[in-house]
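*Asks:* Need the 3D shape of this:
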Amino acid sequence: MASPNSHPDGYERGDPWFEDGNIILLTNEPCIAFKVHRGVLARHSEIFQSMFELPPMTTGPNAEVLEGCPFVRMYDPPAELSSLIKTLYDYTAFQNRNATDFFHVAGVLKLATKYIIARLRSHAIRFLAETWSSTLQGHDRMIELALRAPPVDGLSFPYVHPLHVLSLAREVDAPVLIPSAVYFLSLYPLTDILRGDHPKLKIEHPSRPPNQLSPLDIQDYTLMYQHRIDAILGLVRTTCGARTVSPGCTGNVCMKAFAKLSALLSRSWFVRTGPLHFMLQALDEVDNDGSLCAQCRRAFKKDVTAARQKLWDGLPGVIGLPSWDDLESDYMPPRSS
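*Replies:* Alright, predicted model coming up:
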């Protein structure tokens, strides 16, 4: 058996391969070689810089030379290492056209975290947070896209399962993504998640995060599931069902309208209903109800809008995380100028 520093018996050239490169990164299994430039990688990562500062053994029977160029053994998946290198060279924008785009970002983020490439790590987290948002406005944009975007490869937007986002966030220590991921995960029946047969969970990709729920995941899922149901019942029974008319209301027509709305909403929700969107639907119903006076309509809109924001602001605390502001400042630093 060959020693760890011996010349590899067989390898394939990977992408990228720069003919004028001065260092080769050689993955272990499978054996893929990437010829790159020390300076480019070292400029982005102190880990790479330290690796390359060690003088390679270029002569003798155990010389670490491949095609006349020193090589360093790497123990990362070749697909992820390839994506990381390309991103460091080209810094092309991440995209969200399909599930493969998510797994590409996931692979880059994992290695950017491992090799302490802070700027790229922050960029990747910010990109994911555009979908798995830390703001209510971002959440609403995501829902609108999910409702109107056509399926891609038979998968609905955002194309990946929230369990994959949750697993990735825990792996790379990016809790700013966790509340949104757990909120959407709580929309799925637990039995379905445990069975693991959802099409989004069955996608095969070398950078796919784990499909299994951890004990902490199950705890967070349970807490968020209950919180979500409580929010729906609060809207139906209290905000609508126990509502009194506003000062200046001219009659009892509005009381009957809110009672009717409460009955309608109580029949309209089910266990997969998201309360944040459900509240918007309640606002639409009120806007379309011509029997309500202007004062009651205006007061209801104000109360529900405030309730939505309060529900959103409280999501991290439901699962024991700091506030959104703290999560953003700690794990999603401001963009570089």
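
*Asks:* From now on I want contacts and neighbour counts done on CA atoms only, so please keep to that.
*Replies:* OK.

*Asks:* which stretches of the stretch 101-250 of the chain form helices?
*Replies:* 118-129, 136-148, 162-171, 178-185, 190-195, 215-234 (DSSP state H, counting those that start in this stretch).

*Asks:* So which of these is nearest residue 204?
*Replies:* Checking these against residue 204 by Cα to Cα gives helix 162-171 as the closest, at 12.1 Å.

*Asks:* Give me the buried positions along the closest one.
*Replies:* Of the residues in helix 162-171, those with enough neighbours to count as buried (16 or more other Cα atoms under 10 Å) are 162, 163, 164, 165, 166, 167, 168, 169.

*Asks:* Now for residue 224, how many residues are close by?
*Replies:* Other residues within reach of residue 224 by the criterion other Cα atoms under 10 Å amount to 23.

*Asks:* thought it was touching residue 316?
*Replies:* No: Residue 224 is beyond contact range of residue 316, at 9.7 Å (criterion: Cα atoms under 8 Å).

*Asks:* Before we compare anything, build this one as well:
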Amino acid sequence: MPDTPPVKRKRTADSSPADPDTTPVRSKIWMPYGDIILQAESTQFRINRDVLARHSSVFADMFLIPLPSDEPTVEGCLIVRVSDTAKDWELLLDVLYDPFQESVSRPFAVVAAMLRLGKKYDIPQARDDALSRLHFEYPADLEAWDALPDHLTKIEDERGIHPDLLNLVYECGVYSCIPTIGLSCLHLYSLEALFEGVEHPEGSCVTLSSDTKLTLAIALERLLFFQRSALGWLENNAVIPHKSCQTRNACIRSKKDINHTVTWWEKETHDVTYATGEWPDSWSGKLCEACETAAREYTDTSRQKGWELLPTFFGLPKWKDLKDLE
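*Replies:* Sure thing, here's the model as predicted:
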């Protein structure tokens, strides 16, 4: 794993502490038998060092060193300062003091806190729980992707969550989830909306970095280019009419109708679902059996290819070479 940033006991230049004149605030996590005060920003948490040491090798190693007795204390407990946000620590401590429940859906903010702090302080239970949820919702396997429902189940679904998720996986190096989260962003939002910022239900706005915006713009262009090639059978006779077709004129007309709908919809919305999506239900029954079978086989081959290339559309290696940052 990468070098782990040290836990701060004293304020240092890189710890970004609260303003020295800011009065520390007691958090709701204040254990009566806690033996240390963890301070993030201006918020203090009274907790048990053995709980941190049990879950985090970083804290376990730190607590092997005797804490200085001349440091300031709160209710007789020495203060350990960390450089993370108070919100992340509040969310993580809530989880650490309650049993993990893998079947329960967690809010995005909790998953993000578990992943950030779990990686930074080597808390495997938190890190792995968060990663398992991300990998479940955004798998690297097409069959697993097809089996998912239309909404998130391991992470609480809400408006604006996909740009948040994209920011998180870039930040924490969960590269194997970038292609499918990026695809979801381009499916759910226009490029203009992604560039300007997507609004959360409570009114705040999630913004993407300039590099991420550029990656999405390039990915959209690549997806649309591939998609036009994959849908080429709608504009020529290579697949339809099939040699066994008994209703050639009717199937050619139906093919043109499908093509008109796809072309209009793609132009209006930049819909990229045809690149890796399954055969649309709305196309079923519009062609004769021989033509539909041939078209379905062609579509399936194309989507397999689209899935194989999906990471490369986002500037990443193909699936077999795409690894998360340890």
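
*Asks:* Let me have the helices of the stretch 101-250 of structure 1 in CSV, adding distance to residue 279 of structure 1 as columns.
*Replies:* Below are the helices of the stretch 101-250 of structure 1 laid out as CSV (distance: least, Cα to Cα, whole Å):
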stretch, distance to residue 279 of structure 1
helix 118-129, 23
helix 136-148, 12
helix 162-171, 22
helix 178-185, 15
helix 190-195, 24
helix 215-234, 8
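
*Asks:* from those helices, which stretch is densest packed?
*Replies:* helix 178-185 (a mean of 24; mean count of other Cα atoms under 10 Å).

*Asks:* contacting residues around the closest residue to residue 243 of structure 1 other than its chain neighbours?
*Replies:* Of all residues beyond its chain neighbours, the one nearest residue 243 of structure 1 is residue 258 (7.0 Å), with distances taken as Cα to Cα, 6 or more residues apart in numbering. The contact partners of residue 258 of structure 1, taken as Cα atoms under 8 Å, 6 or more residues apart in numbering, are 240, 241, 243.

*Asks:* Tell me which stretches of structure 1 form strands.
*Replies:* Shown for structure 1, the strands assigned by DSSP state E span residues 12-13, 23-27, 32-36, 65-66, 69-74.

*Asks:* Give the aligned range of the last one in structure 2.
*Replies:* Put plainly, it is strand 69-74 of structure 1. Structural correspondence for strand 69-74 of structure 1: residues 77-82 of structure 2, per TM-score structural alignment.

*Asks:* Now find how far off-centre the matching stretch is within its chain.
*Replies:* The gap between the average C-alpha position of stretch 77-82 of structure 2 and the chain average comes to 32 Å, counting by Cα atoms, centre = their mean, to the nearest Å.

*Asks:* and that stretch, how far from structure 1 on average?
*Replies:* For stretch 77-82 of structure 2, the mean distance to aligned residues of structure 1 following superposition is 2.0 Å (mean Cα distance after the TM-score superposition for structure 1).

*Asks:* mind putting the strands of structure 1 in CSV, mean neighbour count and distance to residue 46 of structure 1 included?
*Replies:* Shown next, in CSV, are the strands of structure 1 (neighbours: other Cα atoms under 10 Å; distance: least, Cα to Cα, whole Å):
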stretch, mean neighbour count, distance to residue 46 of structure 1
strand 12-13, 12, 26
strand 23-27, 23, 16
strand 32-36, 24, 16
strand 65-66, 19, 23
strand 69-74, 18, 16
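
*Asks:* OK, contacts around residue 246 of structure 1?
*Replies:* Applying Cα under 8 Å, 6+ apart as the definition, the contact partners of residue 246 of structure 1 turn out to be 295, 296, 299.

*Asks:* are any of those buried, and which?
*Replies:* Buried positions within the contacts of residue 246 of structure 1, assessed by neighbour count (16+ other Cα under 10 Å), are 295, 296.

*Asks:* Residue in structure 2 paired with residue 241 of structure 1?
*Replies:* Checking TM-score structural alignment: residue 241 of structure 1 goes with residue 235.

*Asks:* From residue 258 of structure 2, how far off is its match?
*Replies:* To residue 258 of structure 2, residue 235 of structure 2 is 10 Å away according to Cα to Cα, to the nearest Å.

*Asks:* and what of residue 316 of structure 2?
*Replies:* Counting by Cα to Cα - residue 316 of structure 2 and residue 258 of structure 2 are separated by 33 Å.

*Asks:* swap in residue 37 of structure 2?
*Replies:* 65 Å.

*Asks:* same deal with residue 313 of structure 2?
*Replies:* Per Cα to Cα, residue 313 of structure 2 is found 26 Å from residue 258 of structure 2.

*Asks:* Neighbour count for those two, which is higher?
*Replies:* Relative neighbour count places residue 313 above the other of residue 313 of structure 2 and residue 258, with 22 against 15, counting by other Cα under 10 Å.

*Asks:* what's the nearest residue to the more buried one if we skip its chain neighbours?
*Replies:* In this structure, residue 313 of structure 2 finds its nearest non-sequential neighbour in residue 219, 4.8 Å apart by Cα to Cα, 6+ apart.

*Asks:* Contact partners for that neighbour?
*Replies:* For residue 219 of structure 2, the set of contacting residues under the criterion of Cα under 8 Å, 6+ apart consists of 313, 314, 315.

*Asks:* Save those as TSV, and put in distance to residue 100 of structure 2 too.
*Replies:* Shown next, in TSV, are the contacts of residue 219 of structure 2 (distance: Cα to Cα, whole Å):
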residue	distance to residue 100 of structure 2
313	36
314	34
315	35
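
*Asks:* which residues touch residue 290 of structure 2?
*Replies:* In this structure, residue 290 of structure 2 makes contact with 242, 244, 245, judged by Cα under 8 Å, 6+ apart.

*Asks:* what does residue 149 of structure 2 give?
*Replies:* By Cα under 8 Å, 6+ apart, no residues touch residue 149 of structure 2.

*Asks:* 10 Å - rerun?
*Replies:* If a contact means Cα atoms under 10 Å, 6 or more residues apart in numbering, then residue 149 of structure 2 has residue 137 as its contacts.

*Asks:* sorry, back to before: how far away is the equivalent of the residue nearest to residue 313 of structure 2 over in structure 1 from residue 317 of structure 1?
*Replies:* The criterion is TM-score structural alignment: under it, residue 219 of structure 2 has residue 224 as its aligned partner in structure 1. Residue 224 of structure 1 sits at a distance of 10 Å from residue 317 of structure 1 (criterion: Cα to Cα).

*Asks:* Mutual contacts of those two, please.
*Replies:* residue 179.

*Asks:* that older thread, intersection of neighbour lists for residue 224 and residue 316 of structure 1?
*Replies:* With contacts defined as Cα under 10 Å, 6+ apart, the residues shared by residue 224 of structure 1 and residue 316 are 179, 182, 183.
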